[in-house]
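>>> mind looking at a prediction? Sequence and model below.
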Amino acid sequence: MTRFREFKMPDVGEGLTEAEILKWYVQPGDEVHDGMVVCEVETAKAAVELPIPFDGVVHELRFEEGATVDVGTAIIAVDTQPGAGEAAPEAPAAAAAPAAPAAAPAPAKREPVLVGYGVAEGSTKRRARKAPGGASPATAAVQAEMNGTAAPADAAIGIAPVAPAAPAIPAPVPGEDRPLAKPPVRKLAKDLGVDLATVVATGAGGIVTREDVHAAVAARQAPAPVEEPVAVAAPAPVAVTAGARETRIPVKGVRKMTAQAMVGSAFTAPHVTEFITVDVTRTMKLVQDLKADKDMAGLRVNPLLLVAKALLIAIRRNPDVNASWDEENQEIVLKHYVNLGIAAATPRGLIVPNIKDADARTLPELAASLGELVATAREGRTTPADMSGGTVTITNVGVFGVDTGTPILNPGESAILAFGAIRLQPWVHKGKVKPRHVTTLALSFDHRLVDGELGSKVLADIAAVLENPKKLITWG
């Protein structure tokens, strides 16, 4: 079995070609195990944490934080047989046995595979670590175990196990310089500025534990530092030289993908945008009533929720608007579900996660989904799966004080609704001019799929629901 394995940059989205390494969670010498997150990367769609699909000790990080790496390129090498010494003679037990007909080898442990990550093992070689201080093989094995670099079980690598029972862990060998501690404990001690040689070990066999490190910190009356949260959504700061007339910012990640998608959409789908201004006073009253409703307690209730519900009702009344254009097969694909996208502005750029099967959700369920979507986007935890498969989108430009706009379609979708600012304006109501809450809606649609009549019906239905929310019941 190959001792060193490479973990390659997987395709964590749909056909992505590259990703930027935002943060490493491990360093050379750290122990890793199957499913452990080793780094965070930013793709063209989202920030994603990458779990490694095998066990071992980190041998080498191939790229620094901030590097952009092509999918399929090895980013980390792992020693899967740490503490095994210089490489790989055959097991001595085999020499004692007489030659026999070839038998089927024991099956190798099946490793999980990430999307876009092959099962073929890497061929990277490195000189194996030697036992410190010329220690005996037994002592070296103990040290490897204590430092978290012990080789995996013999059965897992297809070698016949040796029979003797495991002895109790011996006490540390006198004269050895390096205290016994696993890599995570060593890293903790380093972060806290603690010299492991000064720590009183309480673990079995003289191992320094995390509790021992914290006790050492408390003993010197230094407060333990608070771990700062990782600013997943925050972009890297741009250095601006004093007096500079220009600043150049690399286009990558979400911003690069958004730019490419918008150019492709604008010059592929023939856009048409229609506008309507509507009195939403009754909708605003309903929002206040829903906030006081015990069935909506703890949920995110705002005008966007009712705009989303109005759009879903309009799609139910005009199902042909919920479609996509298949250029290759020259077909219109009607969707019998609505994955409702909500455009969200984040420090990393514009993203459009969507609520799957939004049309099948009740109002409380829709409110819960909207709240979760917004919270996830703000925290930078939106995944590529959250942003794939959308059918129609809402962009709430009103939160910026903007009345309306001419939004560009999200690629592959048939329509996008811009929801403008709600303003108190003079409005003719029941024959008299009164102050009313008014907003402007703009619906852009793909004119290959949606003609003017259908687009106008959809927009008029949305406006009718917002003007008279009783239609949420009669039409819903």
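Arrived safely, thanks for sending. Numbering: from 1, shown residues only.

>>> CA atoms for contacts and neighbours, from now on please.
Fine.

>>> what's in contact with stretch 3-12?
Residues outside stretch 3-12 that contact it (Cα atoms under 8 Å, 6 or more residues apart in numbering) are 17-19, 43, 48, 52, 69-81, 114-117, 121-126, 384.

>>> pull out the buried members of those residues.
17-19, 43, 48, 52, 69-72, 74-81, 114, 116-117, 122, 384 (16 or more other Cα atoms under 10 Å).

>>> quick one: the helices in the stretch 251-400 of the chain?
Taking DSSP state H, counting those that start in this stretch, the helices of the stretch 251-400 of the chain run over residues 253-266, 281-291, 303-317, 363-378.

>>> so what does the first one touch, helix or strand wise?
The one in question is helix 253-266. In terms of contacts (3 or more Cα pairs under 8 Å, 6 or more residues apart in numbering; DSSP states H and E), helix 253-266 is packed against strand 349-351.

>>> so what's the gap between the strand it packs on and the chain middle?
Relative to the chain's own centre, strand 349-351 is displaced by 14 Å; criterion: Cα atoms, centre = their mean, to the nearest Å.

>>> circling back: for Phe419, find the nearest of the helices of the stretch 251-400 of the chain.
With Cα to Cα, the closest approach to Phe419 among those belongs to helix 303-317: 7.9 Å.

>>> what does the closest one contact?
Contact partners of helix 303-317, identified using Cα under 8 Å, 6+ apart, comprise 283-284, 287, 321-322, 338, 358-359, 363, 366-367, 370, 394, 396, 419, 458-459, 461-463, 465-466, 472, 475-476.

>>> next up, a second structure to put side by side with the first:
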Amino acid sequence: MTTMTETSVREFKMPDVGEGLTEAEILKWYVQPGDSVTDGQVVCEVETAKAAVELPIPYDGVVRALHFPEGTTVDVGTAIIAVDVAGGAPEPVKAEPAAPAEAPAQEPEPEGRKPVLVGYGVGTSATKRRPRKGPEVSVPAPAQAIQSELNGHAPVAEKPRPLAKPPVRKLAKDLGVDLDTITPSGPDGIITREDVHAAATPKQAEPVVTVPTAAAPTATPVIPAPVASYDTARETRIPVKGVRKATAAAMVGSAFTAPHVTEFVTVDVTRTMKLVEELKQDKEFQGLRVNPLLLIAKALLVAIKRNPDINASWDEANQEIVQKHYVNLGIAAATPRGLIVPNIKDAHGKTLPQLAEALGELVATAREGKTSPAAMQGGTVTITNVGVFGVDTGTPILNPGESAILAVGAIKLQPWVHKGKVKPRQVTTLALSFDHRLVDGELGSKVLADVA
């Protein structure tokens, strides 16, 4: 018997950290079996279809099992970690039975306690342990040992986890290579990509299938990763998931649902660039990031105020045009996890310094990969700055649920007719795509000309 009883062990389930998300991938565990955790402590980082999010645990105790390894995609509502809230010896595999008098009483959850993350709350009673569904990947050694104890079998000693960086672990998973079978060649015993490729070659002819043992008769057989049927030295295949998968689905849905129209205008922005330099010296903008995008964003907000019908969406179910009396300004941002579009809430009511501050925070948060799902919901119109890549302009695809998106091209010094003479001027091209179901050519042209 162990101290893992139904009354002392709490199963923390994968929460819905957004709105309507169904799954998330475990990127990194910050705790291991045997570690003590406290209420609010971050135990892991997960990636959803919207962003990477850190998950805090909602109670105190000792970690008894991690149900899934890093890199596993888990459905929302599935238990991912077991915590013994009654305490006990901090042993990762087995806890010795404690005398009834020595076992600390479990304190009831205080009423009115607030949840620490969107998508789950704090229960007021102990959670009963339910049989866990067998995951599609191998269960970590500590969890196997605990399960064996529950089934009346002696635990197996935990094997040290092989050292490898996350990209190498992902490569091994994709190629169906067991890291435990690899002899590391890197410094300090770290497994390298070359080690994984070398181990994958002889295994292509003999794929290994894991058969469930008699110790766990209800466990689902572990499905081996598919053997690579292509030349891994000449090709790399990356599974589509997380942010990139959600972006792809959204763009396909938008492109084939809303009839897109794109219009272009080339603008002399020499005076705009002079204004940027003047604002950088203004005391009101000290410590703020001032750039052409800031002024273009403000120009778009002014154009929307003058032409409010552009700030709307199409409700297909009710056959209605929904006009928005607020502007949540989306800014497309390229991140290592893919393209995301966080938005500045109520941008229409912000002064230029406030808009600069909000824009700076939005960009910094996106680069750090800390953008919250809430920051990417509820956008009404979007700006995408392709000019930072040296591109003249593009034909942007609408963000789902929006009626317009403005693409900003590169600002270049070009010959331009100014006051009847050809002079070198700083010029850029703006492109406005809009939903032709609710925005006609006249309205779209007015908005684009107004921004210019």
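On my side now, so go ahead. Note that the structure is a prediction, hence the values are computed from the model and not measured.

>>> TM between them?
The TM-score (TM-score structural alignment, normalised by the length of the second structure) is 0.72; 346 aligned residues with a Cα RMSD of 2.9 Å.

>>> if we can go back for a sec, most packed of the helices of the stretch 251-400 of the first structure?
Here the criterion is mean neighbour count by mean count of other Cα atoms under 10 Å, and of the helices of the stretch 251-400 of the first structure the winner is helix 303-317, at a mean of 21.

>>> got the angle for it vs helix 363-378?
On the basis of axes from the mean of the first three to the mean of the last three Cα atoms, to 10 degrees, helix 303-317 of the first structure is oriented at 120 degrees to helix 363-378.

>>> give me the range in the second structure that helix 303-317 of the first structure lines up against.
Under TM-score structural alignment, the match for helix 303-317 of the first structure in the second structure covers residues 292-306.

>>> before we move on, the earlier item: which of the buried ones among the contacts of stretch 3-12 of the first structure fall in strands?
Among those, the members falling in strands (DSSP state E) are 18-19, 48, 69-70, 74-79.

>>> with distance to Glu274 of the first structure as added columns, please give those in a markdown table.
Shown next, in a markdown table, are those (distance: Cα to Cα, whole Å):
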| residue | distance to Glu274 of the first structure |
| --- | --- |
| Glu18 | 38 |
| Ala19 | 38 |
| Val48 | 37 |
| Val69 | 42 |
| Asp70 | 42 |
| Ala74 | 49 |
| Ile75 | 49 |
| Ile76 | 52 |
| Ala77 | 55 |
| Val78 | 57 |
| Asp79 | 61 |
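
>>> out of the residues you listed, who's nearest Asp279 of the first structure?
For these, the nearest to Asp279 of the first structure is Val48 (42.2 Å; Cα to Cα).

>>> just checking, the closest one touches Arg381?
Yes: contact criterion Cα atoms under 8 Å: Val48 of the first structure and Arg381 qualify, at 7.5 Å.

>>> Tyr25 of the first structure -> the second structure?
Matched to the second structure by TM-score structural alignment, Tyr25 of the first structure sits across from Tyr30.

>>> let me fix that: Leu350 of the first structure
Using TM-score structural alignment, Leu350 of the first structure pairs with Leu339 in the second structure.

>>> now do Leu50 of the first structure
In the second structure, Leu50 of the first structure lands on Leu55 (TM-score structural alignment).

>>> that older thread, pull out the buried members of the contacts of helix 303-317 of the first structure.
283-284, 287, 321-322, 338, 358-359, 363, 366-367, 370, 394, 396, 419, 458-459, 461-463, 465-466, 472.

>>> ok, back up a step: tell me the one of the ones in strands among the buried ones among the contacts of stretch 3-12 of the first structure nearest His271 of the first structure?
Glu18 (30.3 Å).

>>> touching, that closest one and Asp70? I think so.
Yes: contact criterion Cα under 8 Å: Glu18 of the first structure and Asp70 qualify, at 4.2 Å.

>>> which SSE is Ala172 of the second structure in?
helix 166-175 (DSSP states H and E).

>>> Lys23 of the first structure now?
strand 18-24.

>>> all set now, cheers.
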